[in-house]
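> This is a predicted model, with the sequence first.
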Amino acid sequence: MTTEFTSALHDSEYRITLAQPDLGNMLTLDAMRAIAAEIRTAGRDSAVKIIRIRASGPAFCRGRAVSAPPATPPSAAQFRRNVADPILDVYRAMHESEVPLLAEVQGDAEGFGCAFVAACDMAVAADTARFSLPELQKNLPPTLVLSVLRYKVPPKASAHMVYLTETIDAATAREWGFIAEVVPGASLQQRADAMVASICTRERIALAALKTYFREITIPDFSLASEVAGAALANAMTSMRR
């Protein structure tokens, strides 16, 4: 069992809390596999109306915890299976969930953490939160992130984030579509509680119908985008190592 996050059902809210503040809530690939499984289980649970993603400590999530490189350089297929697929599966589980997901962002969201927020159906952030996609600093093309951003963030905003790797503040993140609302840090939990309470007054079947609409109509071709993103990243990363 992973110690990188906790999960619990609170009435009709399923809450996932990133729980390694000393490490910036960075997530290993094993933790990502576990989170995807949690989201899938909660999304199918008839008792759950919303999945809430939050974090402990000053940072929301500083991205993926990078492990030591293997002794033998992986093939493109191995890289895709061992690195890209666990990340894409989190996004896929969020996309396929029968109920909406809410991100409560109290601090910095970097790399995977930034995409994690964008992949949620709703997101509220503290005014001190910051967002960045620094992957290209290590010559890692963030195609996986772009598979999430393509219908949520304007293309030029996405390009600015991934090419320049600059950090943006919460107000800019709201303007660009990563989040929908910015509140003072002291009010963040209260606002997220109110959003959850409002959604939980609705019938689950109505919430699921809306989620289906967003999934199939406003965010089409997710599977194709995911497949192309994984293949492009795997090919680029294994080619650079040769």
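It's in.

> Going by C-alpha atoms from here, please, whenever you check contacts or count neighbours.
Fine.

> What's the first helix or strand after the helix or strand hosting Gln78?
Element membership for Gln78 (DSSP states H and E) is helix 76-79. Going down the chain from helix 76-79, the next helix or strand is helix 85-96, by DSSP H and E.

> Show me which residues of that following helix are buried.
For helix 85-96, the buried set under the neighbour-count rule, 16 or more other C-alpha atoms under 10 Å, comprises 85-96.

> What is the burial count for Thr3?
Residues lying near Thr3 (other C-alpha atoms under 10 Å) number 9.

> re earlier: report all helices and strands that the helix holding Gln78 contacts.
Contacts defined by 3 or more C-alpha pairs under 8 Å, 6 or more residues apart in numbering; DSSP states H and E place helix 76-79 against helix 222-240.

> which secondary structure elements does the helix it packs on contact?
helix 76-79, helix 85-96, helix 143-149.

> what about the helices in the protein?
Assigned by DSSP state H, the helices in the chain fall at 29-44, 76-79, 85-96, 112-119, 143-149, 155-164, 170-176, 188-200, 204-213, 222-240.

> ok, second structure coming up, stack it against the first:
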Amino acid sequence: MADLIQRQDGNGIARLVLNSPGNYNALSVEMIAALTNALRDIADEDGVRVVVLAANGRAFCAGHDLRQMQAARDGADGGAAAFADLFDACARMMQMIPALPQPVIAEVQGIATAAGCQLVASCDMAVAAEGARFGVNGVNIGLFCSTPMVALTRAVPPKAAFEMLVTGEFIDAARALQLGLVNRIAAPEALTETTMEMAATIAAKLPAAIRLGKRAFHDQLRLGLANAYEIASGAMCRNILLPDTAEGMAAFLEKRPPSWA
């Protein structure tokens, strides 16, 4: 059996590729576990500055594996324990992405539906191919996408998120860009190149500053104004006291490139 997650490394960028194209990279129990393990490994790797989350095949991710979920109903409890374990494992994995020290960029082709859309919304940034579509479509089969809702409502305006959730309708890449679910749109043949260019731009920055900044960004995001500024000010102080930041500021003033290790 091929690895469910293929990892490719280079120039400070770790590229994690979902590799189950036969079921549109569905988030099966096994896929969630594989992605969890890959993210856990990367969190401790100082050499990784940026993570790209991509997928093989025609789709980015079609959400949970419905065949696997239906099979769980054969259990004595009708699947209750299996479903609880599945959603808990998925929620833990999704929370690892904003908690990861490195920025994470989703590279999206085809469709990103239900938990697949949740995966995109959980990433720090996203690049979508022209023709990509996004949806939280569970309501169409009688299952409101409550867990995908958590990430979605933190990525797009609430009314837009609610419309997607209750209609089950897809939005296209242009609408996703307008709502802030994705950052950039690329021609399908240029999707990987565009994503990797974004990753390379970030990887060229001071890693300690990016890591401090990402943590502060997520910590302050849902706080009141005063508490948000308290967290942000502390992060700025820790950042500015780094020797490499002192060098970066000196280099700017001296009109030269910084000399960072």
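Ah, there it is. The structure presented is a predicted model; accordingly, all values stated were derived computationally and were not measured.

> Contacts only, for the equivalent of Leu143 of structure 2 over in structure 1.
Using TM-score structural alignment, the partner of Leu143 of structure 2 in structure 1 is Leu140. The neighbours of Leu140 of structure 1, taking C-alpha atoms under 8 Å, 6 or more residues apart in numbering as the test, are 233, 237.

> sorry, back to before: got the buried residues for the helix holding Gln78 of structure 1?
By neighbour count with 16+ other C-alpha under 10 Å, helix 76-79 of structure 1 contains the buried residues 76, 79.

> Name the residues that touch it?
With C-alpha under 8 Å, 6+ apart as the test, helix 76-79 of structure 1 has contacts from 231, 234-235, 237-238.

> Go again with 6 Å.
234-235, 238 (C-alpha atoms under 6 Å, 6 or more residues apart in numbering).

> Now which of these would you call buried?
Applying 16+ other C-alpha under 10 Å to the contacts of helix 76-79 of structure 1, the neighbour count classes 234, 238 as buried.

> Could you dump the contacts of helix 76-79 of structure 1 into CSV and include distance to Tyr163 of structure 1?
Formatted as CSV, these follow (distance: C-alpha to C-alpha, whole Å):
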residue, distance to Tyr163 of structure 1
Ala234, 19
Asn235, 19
Thr238, 20
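
> quick one: which of the contacts of helix 76-79 of structure 1 is nearest to Ala186 of structure 1?
Closest to Ala186 of structure 1 out of the contacts of helix 76-79 of structure 1 is Ala234 (41.6 Å), distances taken as C-alpha to C-alpha.

> shouldn't the closest one be in contact with Arg81?
No: between Ala234 of structure 1 and Arg81 there is no contact under C-alpha atoms under 6 Å: 9.0 Å.

> which position in structure 1 aligns with Glu130 of structure 2?
So, by TM-score structural alignment, Glu130 of structure 2 is matched to Asp127.

> Would you enumerate the residues in contact with its match?
Neighbouring residues of Asp127 of structure 1 by C-alpha under 6 Å, 6+ apart: 170, 182-184.

> please redo it, this time with the cut-off set to 10 Å
105-107, 169-171, 181-188 (C-alpha atoms under 10 Å, 6 or more residues apart in numbering).

> Also Leu23 of structure 1?
Going by C-alpha under 10 Å, 6+ apart, Leu23 of structure 1 touches 4, 57, 59, 61-62, 65.

> and if you look at Phe5 of structure 1?
Neighbour list for Phe5 of structure 1: 16-20, 25, 27, 31-32, 34-35, 54-56 [criterion: C-alpha under 10 Å, 6+ apart].

> same check, this time on Gly113 of structure 1
25-27, 59-64, 105, 119, 131-133, 145.

> Same question for Phe170 of structure 2.
With contact set as C-alpha under 10 Å, 6+ apart, Phe170 of structure 2 has these partners: 111-113, 132-137, 164, 176.

> Nearest to Arg73 of structure 2 among these?
When these are ranked by distance to Arg73 of structure 2 (C-alpha to C-alpha), Asn137 comes first, at 21.0 Å.
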